[in-house]
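Chemist: curious how this folds, go ahead:
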Amino acid sequence: MKVEVDQARCGTIGICVKECPEIFRFQEGSKKAVAVIEEVPPRWQAKCREAAQKCPNGAIRITE
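Modeler: Down below sits the predicted model:
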């Protein structure tokens, strides 16, 4: 599974960073999140999906 954060939709809320810090981090000098690992290891996929579901702006895109 692959994941990315749509920078235009990211609202700097940080739910993804709190829910799944193994995958998401804030950009340096910004409050927008980025995926630090594009290809999500199986052990973090459930947490990553949960973070995507909780994102109020729908900024996290997951592809299988």
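Chemist: drop to CA atoms for contacts and neighbour counts, all remaining ones
Modeler: Noted.
Chemist: so where do the strands sit in the protein?
Modeler: For the chain, the strands defined by DSSP state E cover 2-5, 24-26, 33-35, 60-63.
Chemist: next up, for comparison:
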Amino acid sequence: MRIIVDPDRCEGQAVCVGLAPAVFALDDDDEVVRLLVDDIPEEHEKRARKAVAKCPMAALREA
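Modeler: Next up, the predicted model:
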């Protein structure tokens, strides 16, 4: 599984970081979310999908 972050939509609210901290982190300026892994490991897929669904800015999507 792969996820794409749209940096133009992301406001750095970090909902995804709270839901899947092994997959997402805030950038150095705490403004945009970044991925910690390119391919989401199977054990983190459920949380990553939940993060995509709960993103308040719809800045995440499955690839």
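Chemist: what's the most buried one of the strands of the first structure?
Modeler: Scoring the strands of the first structure by mean neighbour count under mean count of other Cα atoms under 10 Å gives strand 33-35 as the most buried, with a mean of 24.
Chemist: helices or strands next to that strand in the packing?
Modeler: Helices and strands touching strand 33-35 of the first structure, by 3 or more Cα pairs under 8 Å, 6 or more residues apart in numbering; DSSP states H and E, are strand 2-5, strand 24-26.
Chemist: any chance of the ones you listed in a markdown table, plus distance to residue 44 of the first structure?
Modeler: Output for these, formatted as a markdown table (distance: least, Cα to Cα, whole Å):
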| stretch | distance to residue 44 of the first structure |
| --- | --- |
| strand 2-5 | 11 |
| strand 24-26 | 11 |
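Chemist: what about the helices in the first structure?
Modeler: Per DSSP state H, the first structure carries helices over the ranges 15-19, 45-54.
Chemist: residue 52 of the first structure: which of the strands of the first structure is closest?
Modeler: In terms of Cα to Cα, the element of these nearest to residue 52 of the first structure is strand 60-63, at 5.3 Å.
Chemist: other residues contacting that closest one?
Modeler: By Cα atoms under 8 Å, 6 or more residues apart in numbering, the surrounding residues in contact with strand 60-63 of the first structure are 1-6, 49, 52.
Chemist: what does stretch 32-44 of the second structure give?
Modeler: Residues from elsewhere that reach stretch 32-44 of the second structure, judged by Cα under 8 Å, 6+ apart: 1-3, 5, 7, 10-12, 14, 17, 20, 22-27, 48.
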